[in-house]
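Q: coordinates for the following, if possible.
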Amino acid sequence: MVTRVPPVPDSAPRHYEWQYLDLMRRIWETGDQRVDRTGVGTRSVFGAELRFDLSEGQVPLLTTKRVYWKTATREFLWFLTGNTNIRPLCAQGVEIWTDWPLARFRRETGEAISREDFSARIVADADFAEQWGDLGPVYGKQWVDWPVFEPQPDGSFRKAERGINQVAQLVESLRSNPGSRRHIVEGWNVAELDAMALPPCHKTYQFHVADGRLSCLLYQRSCDVALGLPFNLWGGALFTRMLAQQCDLEPGELVWMGGDVHLYLNHADLVAAQLDRAPEGSPRLTIARRPESIFDYRIEDFAVTDYAPQGALSAPVAV
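A: Below is the predicted model of the structure:
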């Protein structure tokens, strides 16, 4: 049974995080219980929306548990490289994607290797990483190298050496045609879904410019609210802030929309603990420098202040 947190008095400004907690409670108390791909089972609702103000450095970091924003930032910067191998992530201690290659390795070799040892071997052995560490054409590949096929004289098609860099095109369109309704980065490449370790969950980013302010609408087809959504909200806010800086715009709003929005049944303890907490504080993101392009940011460029989250909460990842 989830303990109910007393409502915030009407006279008090409502903390941005209550939206997230309200959604979590709604799913757990009223969501449909369903069998899912992982076999773990979920409670889910279909269709949800959250909105966050990004002005004056505000970011939607959760305060009712610690969100490891540096880990999420390292992952996002990795997306922008177009790399699809977990080796650069593992070398930085980022294990977000390790479970999928590890599961494949165990399944195909029968070797009962620990995640720690698998990750260490990925980092130490380039050939091993090449064989076992690639995720297929996931997020970053689609963002910066969407494949293009060129017609040949004989009627066949040949894959071009470089695909479409959606992020570079987005920056250019925001600068040259801010009123466009086509400021979109898309990850859902139907032709390559079967080759991906995991089809994109945060699949579509659309941007909007009004009165010199840049806002982002992030559509997520499938959302693990307990473990995934805190990172996804940070990623959407981070992307918007980086683009705004590159395009001489002010940050506006992050609008998050979810399709299948769910909590895993084995996350009951996390849900109960988090809904027993009340949000507090207003963290701010600062960016130390403006690099030459959006692809040149480094982890050292980002700093978060006034972030004092409550204790970390953990739960198993459903692979």
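
Q: going by C-alpha atoms from here, please, whenever you check contacts or count neighbours.
A: Fine.

Q: now the strands for the protein?
A: Counting by DSSP state E, one finds strands in the chain at the ranges 32-34, 42-53, 149-151, 157-159, 184-186, 202-210, 213-224, 250-264, 284-287, 302-305.

Q: these into a markdown table, with extra columns for mean neighbour count?
A: A markdown table is the format used below for the strands of the chain (neighbours: other C-alpha atoms under 10 Å):
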| stretch | mean neighbour count |
| --- | --- |
| strand 32-34 | 15 |
| strand 42-53 | 18 |
| strand 149-151 | 12 |
| strand 157-159 | 11 |
| strand 184-186 | 20 |
| strand 202-210 | 19 |
| strand 213-224 | 22 |
| strand 250-264 | 22 |
| strand 284-287 | 18 |
| strand 302-305 | 14 |
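
Q: next up, for comparison:
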Amino acid sequence: MTDSIPHYEQQYIDLMRHIWRHGDERIDRTGVGTRSILGATMRFSLADEAVPLLTTKRVYWKVAAREMLWFLTGDTNIRELVRQGVHIWTDWPLDAYRRATGEDLDRDTFEMRIVGDDDFAARWGNLGPVYGAQWVNWPLYEPVGEGLYRKAEKGRNQIAELVEAIRTTPGSRRLLFTGWNVAEVPQMALPPCHMTYQFQVSNGKLNGLLFQRSCDLGLGFAFNIFGLSMLTRMLAQQCDLEPGEVVWQGGDVHLYLNHADLVEEQMNRIPSGAPKLRIRRRPSSIFDYAIEDFDVLDYAPQSHISAPVAV
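A: You can find the predicted model right below:
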């Protein structure tokens, strides 16, 4: 990078600094407390296999990739994630289990029971109709009598419809999908934070935009922007387009007060490097990618910075 072109990550560091210094301090749902602003935008190029991985701390991108692939299956039980060593969704069902039973089970034991016990997994591993359920099986209702309806066995697959729409109507302003199903939000362990994705075809390139109603900038953003970039690249490949850029828009963008050490450390680090995301093959559909299909190259981040997750 030359002095005239800021590193792509600098906008993230600048946003972090602005929120930490000027954000509204408030008590949030978790009780931890945050500093928050409403409304932020960042843009990142995907040209030449670029991927906006944070370099000022290590991001475990395979965790984000496995989560995205899990979303696309429509699964809503943590069992498959846990089997792959992904723990990012465990805290919510574990918290529900502890509150319901009064048993202070540790995470490792809880996850062992999720993997090893079918009945336990079915009862305690389900997150409700989160992300993937809405993405590939948005509920439909069919009439069964005068003014009576029942949930149809099969819903709308927004992702399959999106791929078809990009291919056949690339000029459309309806190239989007969402996880915010108002009727089912109360049933979800966590309502969708990265809630609406929209795409645009421009000059043979696919651009992707994510609106995120709530963003934990210190922890969650790194996974969210990687997921957006990964999905945009997958869709571009499936639709014979080149990746263009990704645009991230945050609603309530916040930093948790108990992340002070993370924030102060990261703000003092200088971004560097230009990692790349490469897809090894083109599967037959958007639903047939596997973790082995993705490589991240030239990624040399600074050391990991740990911080607690607010549940």
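
Q: any idea what the TM-score is?
A: Here the superposed chains carry a TM-score of 0.99, computed using TM-score structural alignment, normalised by the length of the second structure; 311 aligned residues with a C-alpha RMSD of 1.0 Å.

Q: on that earlier part again, for the strands of the first structure, which one sits closest to F118 of the first structure?
A: Closest of the strands of the first structure to F118 of the first structure is strand 213-224, at 25.1 Å (criterion: C-alpha to C-alpha).

Q: which part of the second structure matches the closest one?
A: Counting by TM-score structural alignment, strand 213-224 of the first structure pairs with residues 205-216 of the second structure.

Q: superpose on the first structure and give me the mean offset of the matching stretch.
A: Superposed on the first structure, stretch 205-216 of the second structure shows a mean distance to its aligned partners of 0.4 Å (mean C-alpha distance after the TM-score superposition for the first structure).

Q: dump the strands of the first structure into CSV; add distance to A91 of the first structure as well.
A: CSV is the format used below for these (distance: least, C-alpha to C-alpha, whole Å):
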stretch, distance to A91 of the first structure
strand 32-34, 37
strand 42-53, 33
strand 149-151, 34
strand 157-159, 31
strand 184-186, 28
strand 202-210, 24
strand 213-224, 26
strand 250-264, 29
strand 284-287, 24
strand 302-305, 20
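
Q: V138 of the first structure: which of those is closest?
A: Among the strands of the first structure, the nearest to V138 of the first structure by C-alpha to C-alpha is strand 202-210 (10.4 Å).

Q: residues in contact with that closest one?
A: By C-alpha atoms under 8 Å, 6 or more residues apart in numbering, the surrounding residues in contact with strand 202-210 of the first structure are 174, 178-188, 214-223, 232.

Q: same thing but 7 Å
A: With contacts defined as C-alpha atoms under 7 Å, 6 or more residues apart in numbering, strand 202-210 of the first structure is touched by 178-179, 183-188, 214-221.

Q: by how much does that strand deviate from the second structure on average?
A: Averaged over the aligned pairs, strand 202-210 of the first structure sits 0.3 Å from the second structure after superposition, using mean C-alpha distance after the TM-score superposition for the first structure.

Q: leaving out chain neighbours, which residue sits closest to the residue nearest the centre of the first structure?
A: Centroid-nearest residue in the first structure: N232, 3.4 Å away (criterion: C-alpha atoms, centre = their mean). Leaving aside its chain neighbours, N232 of the first structure sits nearest to H202 (7.2 Å; criterion: C-alpha to C-alpha, 6 or more residues apart in numbering).

Q: go through the contacts of strand 202-210 of the first structure and name the one nearest P88 of the first structure.
A: So of the contacts of strand 202-210 of the first structure, ranked by how close each gets to P88 of the first structure (C-alpha to C-alpha), first place is G187, at 20.9 Å.

Q: what's that closest one aligned with over in the second structure?
A: So G187 of the first structure corresponds to G179, using TM-score structural alignment.

Q: residue contacts, its match?
A: With C-alpha under 7 Å, 6+ apart, G179 of the second structure has these contacts: 131, 134-135, 192, 195-196.

Q: quick one on the thing from earlier: measure the residue nearest to N232 of the first structure to M257 of the first structure for me?
A: Distance of H202 of the first structure to M257 of the first structure, given as C-alpha to C-alpha, to the nearest Å: 10 Å.

Q: what touches both of those two?
A: 219-220.

Q: aligned partner of Q84 of the second structure in the first structure?
A: Here Q84 of the second structure is matched to Q92 in the first structure, going by TM-score structural alignment.

Q: could you report the neighbour count for its match?
A: 12 (other C-alpha atoms under 10 Å).

Q: list the buried residues in stretch 182-192 of the second structure.
A: Buried residues in stretch 182-192 of the second structure, counting neighbours by 16 or more other C-alpha atoms under 10 Å, are found at 185, 188-192.

Q: so can I have TSV of the residues you listed showing distance to A160 of the second structure?
A: Below are those laid out as TSV (distance: C-alpha to C-alpha, whole Å):
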residue	distance to A160 of the second structure
V185	23
M188	23
A189	25
L190	24
P191	22
P192	20
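
Q: any idea which of these is closest to I37 of the second structure?
A: The closest of those, once distances to I37 of the second structure are taken by C-alpha to C-alpha, is P192, at 18.8 Å.
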